[in-house]
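Chemist: kindly return the folded structure for what I paste below:
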Amino acid sequence: MEGVAVLVMEMQRGVVGDLTKFPDLVAACERHDVVANTARLLHAARAAGIPVIHCTAAFRPDRAGSHTANCPFIVSLLKDPEHMLEGTAAVEVLPELRDPADLESRRHHGFSPFTGTSLDMTLRSLGISSVVAAGVSLNLGIPGLTLEAVNLGYRVTVVTDAVAGIPEEYAQAVLKNTIALLAARATAADLIEAWT
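Modeler: Here you go, the predicted model:
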């Protein structure tokens, strides 16, 4: 399907996998089958010829390229000098979501995948005008992705059962009161049906 790509936000082992430091976020993903729904979505996307791009985050051990003192959340994360280090297993995409044909866009600062990365150029080089967003979290990453994509001129669809955030009530409020103003919303099943 021309003009569409799936962006998968931070579905990494150190965020929502076996090496996480965010057990509440993992629990939210489990309650909503986020990993399984994302896996089904990606399988259908690949079968339809839709590019999959994993938007990942990492830090260098020396923190070069990362603003480390301008955000309370980052300051708290980096009290652990081993957190999400480049080249470690923690920054790997969950194995059940990876495919050799997928692309990856890595960032070393901030909370959204466009600023300071080649993601926009990658999408434009592929002829993409619409993006489908899945992953975490509804607290920061998904709203950041959505807002930046809209500002850059992309049409956005957020996959409501392939995203999560905490606490639950807040995540649902973000979907209803923020995402709904910026993007279309669909379930994984809706999109799979449209692509097959």
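Chemist: going by C-alpha atoms from here, please, whenever you check contacts or count neighbours.
Modeler: Will do.
Chemist: next, the buried residues of the top helix by length along the chain.
Modeler: If you go by DSSP state H, the chain has its longest helix at helix 34-47. Neighbour-count burial for helix 34-47 flags 34-46 (criterion: 16 or more other CA atoms under 10 Å).
Chemist: one more, please, to line up against the first structure:
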Amino acid sequence: MTNTALLAMDLQNAMVGRVEDDAYLPRVVRAVDAARKAGVPVLHVVVGFREGHPDKHPRNKAFGALPDGAFTPGDPNAAIHPDLDPRPGEPVITKKRVSAFAGSDLDLVLRSRGIDHLVLAGIATSGVVLSTLRQAADLDFQITVLADGCADADPEVHRVLTEKVFPRQADVVTVDAWTRTLTEA
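Modeler: Below you'll find the model as predicted:
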């Protein structure tokens, strides 16, 4: 599975703190641990801006109204949740918009490593997961979505995306099903 990578997306303190499912974070940690054990690269994707926010636009509904200092290097809410701290050699990709590809060097890092299969987990299903899946599909990546490794504030939106929309462009599986494939390989 050396051509596969797990993208752990927007698992920052601010986002993880909003997830109501207490079992969510332990599931994602299980997926990350299983990937590491199987030698599948883990890439951490975070949203981040420069001090003073020169890289956000006021017309952007998602990010334009962020308060000063939000998601900058000194913001503790922008840090990756400590249960998922990157290990040495695990890239942290900083994106500037919703998709993991937007304003980042993700595509360069993936192609430099020969990765052509992405496994997606993150917050929110209707945000980073949807946007990254769509762009990855357009870039001809093979995609797997860990349905219960994704979370959204709206459970119905999560359900519709994972059951009806994502299967058009990705394999959609549970964390347990995916981790079993790693031990069988």
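Chemist: re earlier: farthest-separated two in the buried residues of helix 34-47 of the first structure?
Modeler: 34 and 46 (18.0 Å; CA to CA).
Chemist: can I get the buried residues of helix 34-47 of the first structure in TSV including distance to residue 69 of the first structure?
Modeler: What follows is the buried residues of helix 34-47 of the first structure, written out as TSV (distance: CA to CA, whole Å):
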residue	distance to residue 69 of the first structure
34	31
35	32
36	35
37	35
38	33
39	35
40	38
41	37
42	35
43	39
44	41
45	38
46	39
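Chemist: between the residues you listed, which is nearest residue 17 of the first structure?
Modeler: After measuring the buried residues of helix 34-47 of the first structure against residue 17 of the first structure - CA to CA - the closest member comes out as residue 35, at 9.6 Å.
Chemist: would you mind confirming that the closest one makes contact with residue 27?
Modeler: No - judged on CA atoms under 8 Å, residue 35 of the first structure makes no contact with residue 27 at a distance of 11.3 Å.
Chemist: report the buried residues of the longest strand along the first structure.
Modeler: Longest strand in the first structure, counting residues (DSSP state E): strand 155-164. Residues of strand 155-164 of the first structure classed as buried: 155, 156, 157, 158, 159, 160, 161, 162, 163, 164 (neighbour count, 16+ other CA under 10 Å).
Chemist: where exactly do the helices run in the second structure?
Modeler: Ranges of helices in the second structure, per DSSP H, are 13-16, 24-38, 106-112, 130-138, 155-160, 175-184.
Chemist: could you dump these to CSV with distance to residue 87 of the second structure?
Modeler: Listed next are the helices of the second structure as CSV, based on distance: least, CA to CA, whole Å:
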stretch, distance to residue 87 of the second structure
helix 13-16, 17
helix 24-38, 10
helix 106-112, 17
helix 130-138, 23
helix 155-160, 29
helix 175-184, 19
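Chemist: so which of these gets nearest residue 59 of the second structure?
Modeler: Evaluated over these, closeness to residue 59 of the second structure peaks at helix 130-138, with 18.6 Å, by CA to CA.
Chemist: could you find the counterpart of residue 92 of the first structure in the second structure?
Modeler: Aligned by TM-score structural alignment, residue 92 of the first structure pairs with residue 79 of the second structure.
Chemist: its match: how many residues sit nearby?
Modeler: 20 (other CA atoms under 10 Å).
Chemist: repeat that for residue 22 of the second structure.
Modeler: There are 8 residues near residue 22 of the second structure, going by other CA under 10 Å.
Chemist: ok, it to residue 10 of the second structure distance?
Modeler: From residue 22 of the second structure across to residue 10 of the second structure, the span is 17 Å (CA to CA, to the nearest Å).
Chemist: same check on residue 112 of the second structure?
Modeler: Distance, residue 112 of the second structure to residue 10 of the second structure, using CA to CA: 22 Å.
Chemist: before we move on, what about residue 44 of the second structure?
Modeler: For residue 44 of the second structure relative to residue 10 of the second structure (CA to CA), the value is 8 Å.
Chemist: same question, residue 143 of the second structure
Modeler: As for residue 143 of the second structure, its distance to residue 10 of the second structure is 18 Å (criterion: CA to CA).
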